[in-house]
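In: sequence below, structure please.
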Amino acid sequence: MNERENPPCKAPVAVIGAGPAGLAAAYELTRRGVPVIVFEQDGRIGGLAQTIEHKGFRFDIGGHRFFTKQKSVLDLWRSLLGDELLERLRLSHIIYRERLFDYPLKPLNTLRNLGLTSSLLILASYARGRLFPISPERSLADWVTNRFGRRLYRMFFKTYTEKVWGIPCSEIGARWAAQRIKGLSLRTAVFSMLFPVWRGEIRTLTDHFYYPRLGPGMMWDALRERIVAGGGEVRLLTRVTGVVHEGGRVRRIVVRSGEREESFDISHVISSMPLRQLFHALDPAPSSDIAVAAGRLRYRDFLTVALIIDATELFPDNWLYIHDETVRVGRIQNFGNWSAELVPDRTRSCLGMEYFCFEGDGLWTMADRDLVGLAAAELTALGIAPREKVVEGVVVRMPKAYPVYDEGFEETLTTLREYLERFGNLQQVGRNGMHRYNNMDHSMLTGLLAAANLTGKGSRDLWAVNDDDEYYEKDTMRGGDDASHAVEAQCPHGRDDPLTQHGHLRQAVGRSGGSRPQAAS
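Out: Okay, the predicted model is just below:
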C-alpha cells in the first residue's frame, strides 16, 4: 500500500482472516471508530492458534506461547485477559536415540547422554566448522553447520527439521535459520549455561511465557467481543473468492458462504489470507508471470491428534521434540502442563501428537481412526504410555500452517511485493498474509500497525516487523508496572518447581541420566 488515507465512513474496511493478525487489526479499527467486517473461512476464530474443546478437554493446534518485547502487544494481552493470563515456566526436552536431552541443549547433559567420545567428536566438528566455514551460506544446513558443526547438525537439527518441513535442509533458506535461531550457537549455548541471566537476549532460549487459563481461544474470544461491541462484524464460514480492483485500488470483495455469494463495497483491505490464495482471488487476474510466481509459494500443512490418557504425570514438560526417525510424530504437547484447567478430569491427561504433512499426502488423507491408532502406537513405542491407557482421540487438520522458506522464495516474494505496491488500499499482515514465519506477537503487531496506517495514526512499513536484529524476542515478562500488570507465576499443575516434578520422564532422567522413558502404568 503506497498511500495513507482515512477510510470513508460509508464503506467498511474488509479484514480477511480471523487469526491473531486479522483480529488485532479489526479490534484496533473498531476502537478508532472505523466500520469493519472480518471474513473467516473456518468455523472458528484464531487460525492456527485456536483452541479446540472436546468433552470439556481443551487443546491447542500446537502449543502457543505468548511472549513479546513489544509493549503495545503486551499491554493488549493484559487488557484483554488480566488475571486470566498465567505466567508459565518453559520446560521442554528432546527425545533422541531413546534418551532425553535438555532443550535448549546444555553441554553437561549432552555430554552425559552422548558419552565422552561422541562429545569430543562434536567439539572437533564444531572447531572445523569455525575454522573452515561454508561460504556463502545458502541453506539452513550451511547456517547451522557453521555455528554448531556438522556432527551436531546431523544429530539435533537435520532429522527433526526435515520431519517438520518435508524437504531436505539443503533446500531451506539460510534466512529461515537466521530468523528462527537468531543469536544461538554452540558457544552461546555454553555461555548461557554458565551465565543464565544473559539468556534473555537469545530468541530460542526464552524460559518464561504467558498462557491464557483456558487456552489461546480466550484471547480471540475477547477480541471478537470487543470488535462486535464496537460495531464490527465477524463472519465465519465465509471464504473470500474475489478481490475486485480497478485503477490501483480494491473496490469490492466477493465472498461465498455455503451456496450463497455476496459482494461488498469496501474502503480498504487488510489481508491475512495466504499470499498465494490472495493472488488467485485478484480480479482482474495478474499477468501470467506474476501468477506463476505466486504459484511457487509453498506451505507445510499440519495435523494434531489429541489423545486422552487414563494416567497422570506422564512427563513434566510443556512439550517434547521427537528426533527419533522410527516414528512420524514431530512434537508431543502435554496440555495439562500449560494450564491445569485445560484438563477437566485430574485423573487423566491430554496429549497432543503433532504431525507435519502436505495436504493430500498419506498422513493428511488417513482416516481419523487410523491416525488415532498411529498416535497411540507411537506413544507406546516412545515409552510414554501403553496403548490400553488411551481412552479416545480427536484429529484436527490445519492446512497451510507454515509458509515454506525453500530455495528461491525470497526472489519470488520480492516480485509479489512489488506487484502489490500498486494497490493504494491493500495491506498484508500475519504469517500467511506476508509469507513470513512470524511469531504470534509479530503477527498481531502487523495487524495493529496496519490499522494505524489506515487511520492516519502512523506510517509503518509492515515488512520491517520481525526483520530487525534488535527486534527479536527479549525478556519482558518481568517488566512494566508491577502494581497493575503483575501476573502470578504458576508452574505446571501449580507445583513450585517443574524441574523437581515426579513425572514419568523426569524419573527416567533421574535414574539413568537421560535414558529412554518407561511407559506409564
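
In: could you use CA atoms for every contact and neighbour count after this?
Out: Noted.

In: OK, contacts around R199?
Out: 192, 205-206 (C-alpha atoms under 8 Å, 6 or more residues apart in numbering).

In: repeat for R31
Out: Applying C-alpha under 8 Å, 6+ apart to R31 gives the contacts 227, 230.

In: next, work out how far apart it and G456 are.
Out: 14 Å (C-alpha to C-alpha, to the nearest Å).

In: then D317?
Out: From D317 to G456 the distance is 45 Å (C-alpha to C-alpha).

In: next up, for comparison:
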Amino acid sequence: MVVPFRLRQTALVIGAGPAGLTAAYEMQKLGLKLRPLVVEASSMVGGISRTEAHQGNRFDIGGHRFFTKVPEVETMWDEVLGDDFITVPRMSRIYYRGRYFSYPLKLLDALSNIGVYESFRILASYLKWQVFPHKAEETFEQWVMNRFGGRLYMHFFRTYTQKVWGIPPSRIQADWAAQRIRNLSLSKAVWNAIAGANDTASLIEQFRYPRLGPGMMWERTRDLVVERGGEVRLGAEVVRMNLDGDRVDSADVRQWGDDGKPGDEERIYPQEVVSTMALRDLIEAFDPPPPPEVREAAARLRYRDFMIVTLHLDHPDPFPDNWIYIHSPEVKVGRIQNFRAWSPEMVASPDTSSIGMEYFVNEGDEMWSMPDDRLRDLAAAELEKLGLAKAGTVIGHAVIRQRKAYPVYDEHYREALDIIQGWLGGLSNFQTVGRNGLHRYNNQDHSMLSAMLAVRNIAGESHDVWNVNVERSYHEDFEVRKTA
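Out: Modelled structure (predicted):
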C-alpha cells in the first residue's frame, strides 16, 4: 500500500540545482524530521551547474569554479566529493582589438598591447573621474566610471557588459556591479599587476574542480539524498501550489514521460516548501493567485538566456587558457572555454580538444532559433576569425540552450523584487532560494548558502536568505549567526 504524502513529514524542494539539492542534503544532515522530496522539471540534476556529455566529451554550462570563503559550503563539498576534486591553475585572457590581454592584468603585457599613449589617456581619464565623479551611482556605467574612469570603462567594460546582458550598461543597476566586482579598483588592479598579488575574489590564481565536471558534485549529492531516505524525481514539474491562508497546503506535480508527453498530476501535501523556481514562474503557480500588483511585479522581471556551442576539434588544445573573454564586438561569442584546461578527464582523447563557444542570447531571438548545424558553422567561423583554430578542424559539435541563466538587473527589477519579497514573506511554510529563486546573480556557493540558511530557518533559527551575497564578500570571514 502506498502511503499518501499527506501522512508523511514531507519537505517539498522545487529544483535539483545546487540550491535545491543542498537544501535536501542539509535537512538530512541536521536530522530534521522531514523527508525531502526534490522535484526537477528537467532530465538532469545540477541546473546550470550540470555537466553534459557528447561523443565522450564532457562540458560545463558556463564554467564553474569551486572557490568559496564560506566554511559551511567548503565542508559540504569535501563531504560529498572529497578526493574527486582536483586543483586547477587559473589562466584566462581578454580578447580586445585583435590582441590578447592577460587577465588578471600583467603590467608590461597591458602596456605593450594597449600602448604607452593610450595608457596615459586611461590614467588621465581615471584622475578626471576621481575629481569629477558622477554624483549618483544608480547604474553600472556610473559605478564603473567613478572607480576606473571613462576610458577604461569604454575599453574593458562597456562592450562585454552589453554583450552579456543585451541592454546598455546605462540601464543595468549599480547593485550588480557592487555585488560582482566591488573588491576591485584601478589602484588595486595596478598593484596586483606590479606585485603579482591577487587580493580580490575574482582574481584567484587557482581553484578546485570536480575531475568529471561540476555535475559530478550534484549527481553524488542526489545519490546521497536518496541513500538517506529522500527522493529525487526528474521530469517532474510543479504546476500549482495551493494556498490555505498563509500556508502552502498542497502542490500539484506533473510527471512528464520519456516521450515528452505530460502524464498525470499528483497532489502532494508538504509540511515545508523550499523553492528554486524563477520568481516570474513561481508567482504564477500559486492558487489562489497573489494580488494583482504582485503578479504585475513578477511579469516585469527579466532574464538573459545562454547558449553554448561545443566544438570538438581534430587536434589538441588550440590555447592553454581555462577561458577567454571576448570583448570585441566583431564576433558574437562572449566567452570561450577550453575544457581540458579545467580537467583532462573532460575530453575524450589526448589527440582532440573540446572548446565551448558561449553566447548570451534571449529565448526566441535569431541565434536562439538557429538550427544546430548553422550554429556550428557560425561558432567554427568565429573560432577561426579569432585566430584560435581553423574551422575545418571541427569534427563534432553539441548545442545546449539554457533558459533563464542570468537574472537581469534592469531599471525595473529592484522595485518589482521588493513587492514580491514582501508578499512571499507572509507565507509561513515557504522559502525561496538560489539564483533565480532570489533573482540575484549569485555564484554557486552563495546559492548553496541561501539553501542552508533556509533549512536552518525550518529548524528554528532566523536568517534573511535574501541578503546572502549582498552584505558579505568572499574575503570577509563568514559566520552563520543566530538572530533568534
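
In: quick one, which of the contacts of R199 of structure 1 are buried?
Out: Buried members of the contacts of R199 of structure 1, counted by 16 or more other C-alpha atoms under 10 Å: 192, 205-206.

In: you'd agree M398 of structure 1 is up against V305?
Out: No: using C-alpha atoms under 8 Å, M398 of structure 1 is not in contact with V305; the gap is 11.5 Å.

In: higher neighbour count, these two?
Out: V305 (25 against 18; other C-alpha atoms under 10 Å).

In: residue in structure 2 paired with that one?
Out: Using TM-score structural alignment, the partner of V305 of structure 1 in structure 2 is V309.

In: give me the number of residues near the aligned residue in structure 2 for H280 of structure 1?
Out: If you follow H280 of structure 1 across to structure 2 using TM-score structural alignment, you land on E284. E284 of structure 2: 18 surrounding residues under other C-alpha under 10 Å.

In: same check, this time on L131 of structure 1
Out: Neighbours of L131 of structure 1 using other C-alpha under 10 Å come to 10.

In: next: the one 10 residues further on.
Out: Using other C-alpha under 10 Å, the number of residues around A141 of structure 1 comes to 24.

In: so who does it touch?
Out: A141 of structure 1 neighbours (C-alpha under 8 Å, 6+ apart): 153, 158, 169-170, 172, 174.

In: give me the subset of these lying in helices.
Out: 153, 174 (DSSP state H).

In: filter the contacts of A141 of structure 1 down to the buried ones, PyMOL style.
Out: Applying 16+ other C-alpha under 10 Å to these, the buried members can be selected in PyMOL as follows:
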select buried, resi 153+158+169+170+172+174
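
In: want to throw the contacts of A141 of structure 1 into CSV with distance to R226 of structure 1?
Out: Shown next, in CSV, are these (distance: C-alpha to C-alpha, whole Å):
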residue, distance to R226 of structure 1
Y153, 46
K158, 44
C169, 43
S170, 45
I172, 40
A174, 40
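
In: do you know how far T310 of structure 2 is from H439 of structure 2?
Out: On the measure of C-alpha to C-alpha, T310 of structure 2 and H439 of structure 2 end up 28 Å apart.

In: which of those two has more neighbours?
Out: Shown here are T310 of structure 2 and H439; by other C-alpha under 10 Å, T310 has more neighbours (31 against 26).

In: using the three-state scheme, assign that one.
Out: Put simply, T310 of structure 2 is strand when judged by DSSP: H, G, I helix; E, B strand; the rest coil.

In: secondary structure element for the closest residue to it other than its chain neighbours?
Out: Leaving out its chain neighbours, the residue that sits closest to T310 of structure 2 by C-alpha to C-alpha, 6 or more residues apart in numbering is G356, at 4.3 Å. Using DSSP states H and E, the element containing G356 of structure 2 is strand 353-361.

In: that strand: average distance to aligned residues in structure 1?
Out: Superposing on structure 1 and averaging over aligned pairs (mean C-alpha distance after the TM-score superposition for structure 1), strand 353-361 of structure 2 comes out at 0.4 Å.

In: quick one: what's aligned to F157 of structure 2 in structure 1?
Out: Checking TM-score structural alignment: F157 of structure 2 goes with F157.

In: which element is the closest residue in space to its match that isn't next to it in sequence on?
Out: Distance criterion C-alpha to C-alpha, 6+ apart; nearest residue to F157 of structure 1, sequence neighbours excluded, is V144 at 7.9 Å. Per DSSP H and E: V144 of structure 1 is located in helix 140-148.

In: with structure 2 overlaid, how far apart is that helix on average?
Out: Looks like 0.7 Å for helix 140-148 of structure 1 (mean C-alpha distance after the TM-score superposition for structure 1).

In: between the contacts of A141 of structure 1, which sits nearest L74 of structure 1?
Out: A174 (29.8 Å; C-alpha to C-alpha).

In: map the closest one onto structure 2.
Out: Alignment note (TM-score structural alignment): A174 of structure 1 maps to A174 of structure 2.

In: mean shift between the following helix or strand past the strand holding G356 of structure 2 and structure 1?
Out: Where DSSP H and E defines the elements, the next helix or strand beyond strand 353-361 of structure 2 is helix 366-369. In the superposition with structure 1, the average deviation recorded for helix 366-369 of structure 2 is 0.7 Å (mean C-alpha distance after the TM-score superposition for structure 1).

In: quick one: the residues in structure 1 that helix 366-369 of structure 2 pairs up with.
Out: Aligned by TM-score structural alignment, helix 366-369 of structure 2 falls on residues 362-365 of structure 1.

In: how about the matching stretch: buried residues?
Out: For stretch 362-365 of structure 1, the neighbour count (16+ other C-alpha under 10 Å) marks 363-364 as buried.

In: distance from it to the middle of the chain?
Out: 21 Å (C-alpha atoms, centre = their mean, to the nearest Å).

In: ok, now stretch 228-235 of structure 1?
Out: Remark: stretch 228-235 of structure 1 is offset 26 Å from the chain centroid, using C-alpha atoms, centre = their mean.

In: same check, this time on stretch 213-224 of structure 1
Out: For stretch 213-224 of structure 1, the distance to the chain centre is 16 Å (C-alpha atoms, centre = their mean).

In: the match of H280 of structure 1 and G20 of structure 2: what is the separation?
Out: Look at E284 of structure 2 and G20 of structure 2: by C-alpha to C-alpha, they are 20 Å apart.

In: which residues does the corresponding residue of structure 2 for T241 of structure 1 contact?
Out: Counting by TM-score structural alignment, T241 of structure 1 lines up with V239 in structure 2. By C-alpha under 8 Å, 6+ apart, the contact set of V239 of structure 2 is 251-254, 285.
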